[in-house]
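1. Pasting a predicted model and its sequence here:
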Amino acid sequence: MKQFLLIISLLILFSGCVSAPVKDKELHNLVSLLIGDFTNKEQAENDPSFSQLSLINIRIWKNKSGYWVYSQLFDAKKENIIYSQRVLFYERVDSITFASKSYTINNAKEYKEAWKNPKILKSLKPEDLEIRNGCDVYFKKKTSTIYSGKTNKGSCSSSINFVDHISSNFVISKNKLSVWNRGYDEKGKQVWGKIKGPYKFRKNID
């Protein structure tokens, strides 16, 4: 049902829109791999220490320059429990590097069901965003279908009281996405996030 709602939302949101010609095929490919409805259901069933999560990435603002993505991470069994809402901007840095800038949404609660209702996303505006300074993720292409990315060491400050900074690592491939977010104190000791490894998501393609 969730996948059906997502498909309907995307069709309504972007119907009638004519996409600009693709100028950077590699960047376009990276973003295309990220777009969709992901779950780590298989991982959570095999290892109960991992919560079962849903991650939905929807491309927005196709009429603007670059690639903008609305991203929402929430509990797969209790959709009202939302762990993060972000807007991400993807761009090329140089011949071998891509980057995503991360933004919080000032009035995030208004968009908590945005993946279900395209009218909600249509009301989202750039002035609703606040950039997360130092939290850019830098990606490099490893193979024709695999990208890896990470934040710069110690650059992404945290709003969590006992966490000084957060590091994020990504591995992106066809229908798969691994995400490892870890928080450290001022002495560099990990005090937040998984120790054993990343959350491993698979794209729902049914």
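-> Cool, got the structure.
2. going forward, measure contacts and count neighbours with C-alpha atoms only.
-> OK.
3. tell me what whichever strand or helix holds residue 71 is packed against?
-> Secondary structure assignment for residue 71, by DSSP states H and E: strand 67-75. Packing partners of strand 67-75 (3 or more C-alpha pairs under 8 Å, 6 or more residues apart in numbering; DSSP states H and E): strand 53-60, strand 82-92.
4. tilt between the first one and strand 67-75?
-> Same thing as strand 53-60. Relative orientation of strand 53-60 versus strand 67-75 (axes from the mean of the first three to the mean of the last three C-alpha atoms, to 10 degrees): 160 degrees.
5. For residue 26, see how far away the residue nearest the centre of the chain is.
-> When C-alpha atoms, centre = their mean is applied to the chain, the residue found nearest the centroid is residue 71 (4.7 Å). Residue 71 sits 21 Å away from residue 26, going by C-alpha to C-alpha, to the nearest Å.
6. In addition, the following structure is provided for comparison:
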Amino acid sequence: MTRYLLIIFAVSLMFSCKDDKQNTQEETKPDHLPELFSLMQGSYNSEVQSQVDSTYYNISLHMYPIWEDKGNFLYVEQALNSTQDKPYRQRIYEVTQLNDSVYSSAIYTIENDSLWIGKWKTPKSFDTLAMDKVTKKEGCEVLLQRLEANLYKGETGEKTCESTLYGASYATSEVEIMEDKIISWDRGFDDKGEHIWGAEKGGYIFIKLDD
């Protein structure tokens, strides 16, 4: 009987140690999602770049957190800096962690997006926007690698993001996120891989503005 009890105790101790090890590994798993999510937030423009190179426009970019109870979501609005009341792009980004160093920024379109122009100023307004009013752009998520503190770089998959803009077949995005700026290079290509739209030389350099 004593021997039987010792065996049970030994087995219980073995599984207990295994569980403790797993819990410790989970507790020490790097979690830099808050860092990335914080870096992305704010207002930006490409004024400096446009002054140096006239082939680039001065674009405004606003990214602010919404739906705080649902996860890490950002409302994103882009426009010519001179006509910010007429944005050419309105999206919602969902930022998630895939593993220790890779993160995903999924993209959603918004139904009746004109109703939300300028609402980055009042993010709580999006509490009335239901999830069934947004649609995920499958294959258009940007996978970001954490290279070091406050530095993330990534891109979309190869030919995974469908786009028909200006006769394109697919679109690509290359993104670099830093503490004081975001470099974003969005381009569209036809089914033969010919460049259709987007900057030709390199990405737009968006400098973060002071609050």
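-> Cool, the structure landed. Not measured: the values here are computed from a predicted model.
7. Compile the helices and strands packed on strand 67-75 of structure 1 into CSV and extend it with columns for distance to residue 173 of structure 1.
-> What follows is these, written out as CSV (distance: least, C-alpha to C-alpha, whole Å):
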stretch, distance to residue 173 of structure 1
strand 53-60, 15
strand 82-92, 16
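8. In contact with the counterpart of residue 170 of structure 1 in structure 2: list those residues for me.
-> Matched to structure 2 by TM-score structural alignment, residue 170 of structure 1 sits across from residue 175. Applying C-alpha atoms under 8 Å, 6 or more residues apart in numbering to residue 175 of structure 2 gives the contacts 142, 144, 153-155, 182-185.
9. Over to residue 191 of structure 2?
-> Applying C-alpha under 8 Å, 6+ apart, the residues contacting residue 191 of structure 2 are 168-170.
10. Just put the residues you listed in TSV and tack on neighbour count and secondary structure.
-> Output for the contacts of residue 191 of structure 2, formatted as TSV (neighbours: other C-alpha atoms under 10 Å; DSSP: H, G, I helix; E, B strand; the rest coil):
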residue	neighbour count	secondary structure
168	20	coil
169	19	coil
170	21	strand
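11. Of these, just say which sits nearest to residue 24 of structure 2.
-> Closest approach between the contacts of residue 191 of structure 2 and residue 24 of structure 2, by C-alpha to C-alpha: residue 170, at 43.5 Å.
12. returning to that earlier point: just the contacts of residue 175 of structure 2: which are in helices?
-> If you go by DSSP state H, the contacts of residue 175 of structure 2 have nothing in helices.
13. Across to structure 1, which of the residues you listed hold up?
-> Of the contacts of residue 175 of structure 2, the ones still in contact in structure 1 (both residues aligned by TM-score structural alignment, their matches' C-alpha atoms under 8 Å) are 153-155, 182-185.
14. how far away is residue 79 of structure 1 from residue 53 of structure 1?
-> Counting by C-alpha to C-alpha, the gap from residue 79 of structure 1 to residue 53 of structure 1 is 9 Å.
15. Same question for residue 45 of structure 1.
-> In terms of C-alpha to C-alpha, residue 45 of structure 1 sits 11 Å off from residue 53 of structure 1.
16. Looking at those two, which is more packed in?
-> Ranked by neighbour count (other C-alpha atoms under 10 Å), residue 45 of structure 1 and residue 53 place residue 53 first, with 23 against 12.
17. corresponding residue for the more buried one in structure 2?
-> By TM-score structural alignment, residue 53 of structure 1 lines up with residue 59.
18. wait, its match sits on residue 45?
-> Yes. At 5.3 Å, residue 59 of structure 2 and residue 45 qualify as touching, with contact defined as C-alpha atoms under 8 Å.
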